[in-house]
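Q: Okay, structure incoming, though there's no sequence with it:
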């Protein structure tokens, strides 16, 4: 009994460590996106222009290019610790520096610092994901991915909720340095956690520069890649434009911060753990199918809202629906992805799959702004409904009960 209890305690400690690492990646980025989206909409910028803000996430879309280098550098636990600390320090310092600049006079320098911070964060994420794969058994992949999603949502809660409310009271010169400090502190648990263990690699299993290209070389991986591209698409356009939608309905930055950033994200946080428990109980096949059905309901709900003048409870209900769908879909997608990595290329293979998801999400986010401006919100939601139905049909046709993942 004592041995089992000790193992459970180590597992909880390791999960908490990765929870902190994933929080650090998302606090500043969600804050910047939310603050600038709301501010630009209040200044009467069009939805298409606001959608271009998502271009600052380009490093997250091309990080597969240097992922093999990170896998080669991080061969043992000490090298993972050093590398993650270095990247997090660059990330935090870049964010802190923004607070000492004038947003009206130094906007281009601010964009450069944001880009540097995103590059450092994306690189840290490669190492963190690679370490997560090696530190946990396959049976715990849904658990560590729930920590990833919960860390993301906790970061979003702080970044698009708490810190947005603080911005209204204290201004950029206080909030940005504080953001950087909080992000840096989240990497401290990894440096002191002595319970993490990883298996050594064989020399022949080291990643090569072009390993990211070989990921797509086998025919059986193509259905999986299409699944990664489609699965989120039915809700991403809604999430990307729900804050401007709330502005158009008369809500201010503080109200949006509370309902979208705090209440909505708290729901995602809880549902990420519920999704992990669901997968363990009903199997990945049934969970994948159930979540695909759930995603179809989100655009249907928002289409109905366009025929009435929605009340606050109706808007909050829609927020909770899309946040729940996104949390469930995240655990399904990333657990599937983590189960598919090759030994010695853990960070590279997982990064490639994450980039596929981020690429499709970013394209939909950018395009959805123009679609919303052209066809209005109802037209956008109708298109999202069509994509969600295609995704559901694909899941039903392609994935079968007890199907094994492709091996490569």
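A: Yep, that arrived. Only a predicted model underlies this, so the values are computations on that prediction, with no experimental measurement involved.

Q: okay, CA-based contacts and neighbour counts for the rest of this
A: Noted.

Q: What segments of the stretch 301-408 of the chain are helices?
A: 312-338, 346-398 (DSSP state H, counting those that start in this stretch).

Q: and the ones you listed as a markdown table, adding distance to residue 197 and mean neighbour count?
A: Compiled in a markdown table, the helices of the stretch 301-408 of the chain are given as follows (distance: least, CA to CA, whole Å; neighbours: other CA atoms under 10 Å):
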| stretch | distance to residue 197 | mean neighbour count |
| --- | --- | --- |
| helix 312-338 | 18 | 22 |
| helix 346-398 | 15 | 21 |
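
Q: Serialize these to TSV and add fields for distance to residue 52.
A: Below are the helices of the stretch 301-408 of the chain laid out as TSV (distance: least, CA to CA, whole Å):
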stretch	distance to residue 52
helix 312-338	22
helix 346-398	6
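
Q: Ok, which of these comes nearest residue 205?
A: helix 346-398 (10.4 Å; CA to CA).

Q: Just want the angle from the closest one to helix 312-338.
A: Calculated by axes from the mean of the first three to the mean of the last three CA atoms, to 10 degrees, helix 346-398 forms an angle of 110 degrees with helix 312-338.

Q: what sits up against the helix or strand residue 156 falls within?
A: Using DSSP states H and E, residue 156 sits within helix 141-157. Here helix 141-157 makes contact (CA atoms under 8 Å, 6 or more residues apart in numbering) with 15-16, 18-28, 30-31, 132-133, 136, 261-262, 265-266, 268-270, 272-273, 275-276, 279, 327, 330-331, 334-335, 338-339.

Q: Can you flag which of these belong to helices?
A: 15-16, 18-28, 30-31, 132-133, 265-266, 268-270, 272-273, 275-276, 279, 327, 330-331, 334-335, 338 (DSSP state H).

Q: distance of the spatially most central residue of the chain from residue 30?
A: The centre of the chain sits closest to residue 152, judged by CA atoms, centre = their mean, with a distance of 5.9 Å. From residue 152 over to residue 30 the distance is 9 Å, taken as CA to CA, to the nearest Å.

Q: what about versus this one:
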């Protein structure tokens, strides 16, 4: 569907719908992985127990296992599409779970973890249909807008779900704050209910194909795309978790670091999101992704130069950090916009979920490897290793045929 042939009102409805459900997805992530640990610690729960909250990440890493089943329900043999219904049902379920969560106390930990895992399970399953909805209702020229909304609303949702809920819990209390958030989820159904959607596969896609993970993995272009996702994510994630410790070791105070990471990081992330959308519109997917990777190489090089200095300039450190956040968000918009073009309408949710699971695997490995390398070999080695991965991605993008068709 080409959104540029719509009148302004219809286009606006579609943008609000896509933005709202990506806002909800990351809002849930902020609640589970930021607000809940902070709330537990404020009630003197020990750190080991708080660490078990990470069990809620399990559904996100394993969802590719049931993505095929979701796709078989989402697209019927007759070509009927149920993406919108799945997203609406999932969002109502999330609101109900938040209501249940509001009655939990800090000493009911097993029940709390069970509800958090259920919350993540519903959220990540719903996102399979969210991704499919975006792919179905935008054409390839419009994927930059859709993925810009994904990243931009993601920043906003994480802030509201994490820091926002922490603030409200302090002011209004745990139960009332979660009830407010439950109401917010129900209110955010409105943009989706009012938005247009494709309810039937186009004629060119009508021949039924049973969604299959094995068939997807047998496609050479899909395998190249997964390799691209893995190394693209590693080339950013390897150092992202180590930048705050590096800044502290360089002499930056916790207060200043907090200001930079919260306000500055979010602002640069949003600016990068808008830049990524603009680059795609002006120079296309291939050159936008190449440009984003080149920017990433430059930002990593800044940290290499800083780490070689005996006395690190705090201004240079802050500028380098903000530039890295900018390049990282530009890259995400360009990468996910390209990946959207690789997903088949017949199993869009499954294809895109496979890409995201590859990204999650890369993020998990990167955090662990980055910590080991920084601890035993130092920051300089870590930054050089990351730059090597980024240069590999740059060469892969330039020489591979993967981007020449888009």
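A: Yep, that arrived. Predicted, not measured: the structure shown is a model, and the values here were computed from it.

Q: quick one on the thing from earlier: aligned partner of the residue nearest to the centre of the first structure in the second structure?
A: Structural alignment (TM-score structural alignment) places residue 152 of the first structure against residue 154 in the second structure.

Q: And its match, how far from residue 269 of the second structure?
A: For residue 154 of the second structure, the distance to residue 269 of the second structure equals 10 Å [CA to CA].

Q: Counterpart of residue 140 of the second structure over in the first structure?
A: Matched by TM-score structural alignment, residue 140 of the second structure corresponds to residue 138 in the first structure.

Q: tally of neighbours for the nearest residue to that match once chain neighbours are set aside?
A: Once flanking residues are discounted, residue 138 of the first structure sits nearest to residue 339: 6.6 Å by CA to CA, 6 or more residues apart in numbering. Using other CA atoms under 10 Å, the number of residues around residue 339 of the first structure comes to 19.

Q: The counterpart of residue 339 of the first structure in the second structure: what's it in contact with?
A: Using TM-score structural alignment, the partner of residue 339 of the first structure in the second structure is residue 341. Listed by CA under 8 Å, 6+ apart, the contact set of residue 341 of the second structure reads 140, 143, 406.

Q: TSV please, covering those residues and showing neighbour count and distance to residue 370 of the second structure.
A: TSV is the format used below for those (neighbours: other CA atoms under 10 Å; distance: CA to CA, whole Å):
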residue	neighbour count	distance to residue 370 of the second structure
140	18	35
143	26	32
406	12	33
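
Q: which of these map to contacts in the first structure?
A: Of these, the ones still in contact in the first structure (both residues aligned by TM-score structural alignment, their matches' CA atoms under 8 Å) are 140, 143.

Q: Tell me the one among the contacts of residue 341 of the second structure nearest to residue 90 of the second structure.
A: Using CA to CA, residue 143 comes nearest to residue 90 of the second structure of these, at 23.6 Å.

Q: okay, the angle between the helix holding residue 156 of the first structure and helix 312-338?
A: Using the same axes, to 10 degrees, the inter-axis angle of helix 141-157 of the first structure relative to helix 312-338 is 140 degrees.

Q: ok, average deviation of helix 141-157 of the first structure from the second structure?
A: After superposition onto the second structure, helix 141-157 of the first structure sits on average 1.4 Å from its aligned residues (mean CA distance after the TM-score superposition for the first structure).

Q: which helices and strands sit right next to the following helix or strand past that helix?
A: Next along the chain after helix 141-157 of the first structure, taking DSSP H and E as the criterion, comes helix 163-170. Helices and strands touching helix 163-170 of the first structure, by 3 or more CA pairs under 8 Å, 6 or more residues apart in numbering; DSSP states H and E, are helix 2-42, helix 172-185, helix 253-256.

Q: Superpose on the second structure and give me the mean offset of helix 163-170 of the first structure.
A: Helix 163-170 of the first structure, aligned to the second structure and superposed, deviates on average by 4.0 Å (mean CA distance after the TM-score superposition for the first structure).

Q: Show me the contact partners of that helix.
A: Taking CA under 8 Å, 6+ apart as the rule, helix 163-170 of the first structure contacts 31, 34, 35, 175, 253, 254, 257, 258.

Q: for that helix, the distance to its chain's centre please.
A: Chain-centre distance of helix 163-170 of the first structure: 23 Å, with CA atoms, centre = their mean, to the nearest Å.

Q: go on, stretch 219-237 of the first structure?
A: With CA atoms, centre = their mean as the basis, stretch 219-237 of the first structure stands 15 Å off its chain's centre.

Q: that older thread, how far away is the match of residue 152 of the first structure from residue 180 of the second structure?
A: According to CA to CA, residue 154 of the second structure and residue 180 of the second structure sit 20 Å apart.

Q: ok so, going back, quick one: which of the helices of the stretch 301-408 of the first structure is nearest residue 230 of the first structure?
A: Of all those, it is helix 346-398 that lies closest to residue 230 of the first structure, at 5.6 Å by CA to CA.

Q: and that closest one, how far from the chain's centre?
A: 14 Å.
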